[in-house]
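Asks: sequence? don't have it. structure:
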């Protein structure tokens, strides 16, 4: 039953027209939920969470750094899945998702690197160190930029999607490296103190606003992807009757 439901949703959302209708219904309530959740987590963490006994208030940048980093990693995993579907099954919506996911993921990877550098200066005494975590995160940013570049350089959409999809699939290996680099290699970067499975070592007063900030960032990512995917669908299907009807009716 569960597998049949997944297959049904997979084929339904694989239809550009159905996806457009679905996103039109989801965005009006998902957007405010994402913004409220993210703002709640950030305000709670930046203004009300207690100071760290070692780092003082400088640690508060984690409420931006960690959500951005986790969003960039999850986004690239979604990019890799979209790339696999686009390359193997040539599904149009997977090609659309390749184009919709990459820009916000690249922005989050850049924010992660910038905030990490700002956090590193008072903590480690340096803005940058070519260790495993920082270098692999920089490579992740380059992979995002590479996917975006391929989609813009190659004019034929399906060829562009195939090239970008192959790069996205290869880049998933780097996501694993980013995730486990602090465990495999000795590095300045601290190990994970927040765990979804198992006991976290972070203070609960810091943990909950951090989790809310992360959830808000993921939801905002989803909003961005839906908006960009809708625009891409409208452009690709601009000669379809349903899009022409949509334009005549005012874009709803």
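Replies: Right, received. Where do you want to start? This structure is a prediction, so every number in the text was calculated from the model and none was measured.
Asks: Please make it C-alpha for all contacts and neighbour counts, starting now.
Replies: OK.
Asks: Neighbours of residue 134, how many?
Replies: Using other C-alpha atoms under 10 Å, residue 134 has 22 neighbouring residues.
Asks: shouldn't it be in contact with residue 115?
Replies: No - applying C-alpha atoms under 8 Å, one finds residue 134 not in contact with residue 115, separated by 11.5 Å.
Asks: which stretch of helix or strand covers the spatially most central residue of the chain?
Replies: By C-alpha atoms, centre = their mean, the mean C-alpha position of the chain lies nearest to residue 75, the distance being 3.0 Å. If you go by DSSP states H and E, residue 75 is part of helix 62-88.
Asks: also this one, for the comparison:
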């Protein structure tokens, strides 16, 4: 219980912007190093692994495509958790964390769709079909772009946070659709072969490089996410300082008037 209490207190402390900035400055260099080492190991394993007897060397696209898709889903799930915190508890850092995740999620989703199209041409004979998995991933990209557009179109921060949080939470219904679309409908995609109740069905020759690359993508997401939250906090602080300076200048002008 003491360990749980200390962990809870530490988590609560990090929700304070000043504390988070201190945490980010200490953590980002380690995350960058871990990301670099993970990608070096993942790329080495991916390029040195055997080719598939059916897909040949094109199977190596999987080591980028699948982790990018994982991160696209993880990013939206993280956004949803922060959107709940922003909407229910009105915590400003939760709004920041939800807002900065959108461009990261859009980038991962775009990479997943592009690499999937490249992989699909030699495997399926086409780069795109409107099956359930592809369509739901494309909808996810549209949702990310819509969230970005709303954030930029609403000038009032409180209203923008509320509208964005509601949209994120409503859109979360698409995440289980993406995950289980291959089980619910007849699609070109194969069923889950890594994260499944019966354990992975993929051969270890391909599984280990995939998991290492998945970890590398996760550390990249963590690095960019923490850095983005830090930058957004500093941006809001700067805007606040500029607003205070402008008000002080106006007050001084009024005081100097005869």
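Replies: Arrived safely, thanks for sending. On a predicted model such as this, the values are computed, not experimentally measured, just so you know.
Asks: before we move on, the earlier item: now do the following helix or strand past the helix holding residue 75 of structure 1: which elements does it pack against?
Replies: Following helix 62-88 of structure 1 in sequence order, the next helix or strand is helix 92-124 (DSSP H and E). Where contact means 3 or more C-alpha pairs under 8 Å, 6 or more residues apart in numbering; DSSP states H and E, helix 92-124 of structure 1 is packed against helix 62-88, helix 132-153, helix 157-184, helix 204-236.
Asks: who are the neighbours in contact with the residue nearest to the centre of structure 1?
Replies: 101-102, 105 (C-alpha atoms under 8 Å, 6 or more residues apart in numbering).
Asks: For these, give me JSON lines that also has distance to residue 79 of structure 1 and neighbour count.
Replies: Formatted as JSON lines, the contacts of residue 75 of structure 1 follow (distance: C-alpha to C-alpha, whole Å; neighbours: other C-alpha atoms under 10 Å):
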{"residue": "101", "distance to residue 79 of structure 1": "6", "neighbour count": "25"}
{"residue": "102", "distance to residue 79 of structure 1": "7", "neighbour count": "25"}
{"residue": "105", "distance to residue 79 of structure 1": "9", "neighbour count": "26"}
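Asks: Now render these as a markdown table, adding distance to residue 37 of structure 1.
Replies: Compiled in a markdown table, the contacts of residue 75 of structure 1 are given as follows (distance: C-alpha to C-alpha, whole Å):
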| residue | distance to residue 37 of structure 1 |
| --- | --- |
| 101 | 21 |
| 102 | 23 |
| 105 | 19 |
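Asks: hang on, the earlier thing: spit out the residues that contact residue 134 and residue 115 of structure 1 alike.
Replies: If you check residue 134 of structure 1 and residue 115 against C-alpha under 8 Å, 6+ apart, no residue is contacted by both.
Asks: Look up how far residue 174 of structure 1 lies from the equivalent of residue 140 of structure 2 over in structure 1.
Replies: Aligned counterpart of residue 140 of structure 2 in structure 1: residue 140 (TM-score structural alignment). To residue 174 of structure 1, residue 140 of structure 1 is 7 Å away according to C-alpha to C-alpha, to the nearest Å.
Asks: what do you get for residue 18 of structure 1?
Replies: Shown here: residue 18 of structure 1 relative to residue 174 of structure 1, a distance of 33 Å by C-alpha to C-alpha.
Asks: Looking only at neighbour counts, state which of the two leads.
Replies: Neighbour totals were compared for residue 18 of structure 1 and residue 174, and residue 174 leads with 18 against 13 (other C-alpha under 10 Å).
Asks: My read is that the more buried one contacts residue 135, right?
Replies: No - using C-alpha under 8 Å as the test, residue 174 of structure 1 is too far from residue 135 to be in contact (10.3 Å).
Asks: The helix holding residue 75 of structure 1 vs structure 2, average offset?
Replies: For helix 62-88 of structure 1, the mean deviation from structure 2 after alignment is 0.5 Å (mean C-alpha distance after the TM-score superposition for structure 1).
Asks: Can you point out the buried residues in that helix?
Replies: Applying a neighbour-count criterion of 16 or more other C-alpha atoms under 10 Å, one finds 62-87 buried in helix 62-88 of structure 1.
Asks: related to what we said a few turns ago, residues that sit against both of residue 174 and residue 135 of structure 1, list them.
Replies: Common neighbours of residue 174 of structure 1 and residue 135 (C-alpha under 8 Å, 6+ apart) do not exist.
Asks: okay, now residue 227 of structure 1: neighbour count?
Replies: 16.
Asks: For stretch 178-186 of structure 2, give me every contacting residue.
Replies: 132-133, 136-137, 187, 189-192.
Asks: quick one: which of those residues is nearest to residue 203 of structure 2?
Replies: Ranked by distance to residue 203 of structure 2 (C-alpha to C-alpha), those are led by residue 192 at 13.4 Å.
Asks: In structure 1, what residue corresponds to that closest one?
Replies: So, by TM-score structural alignment, residue 192 of structure 2 is matched to residue 192.
Asks: how would you label that match: helix, strand or coil?
Replies: coil (DSSP: H, G, I helix; E, B strand; the rest coil).
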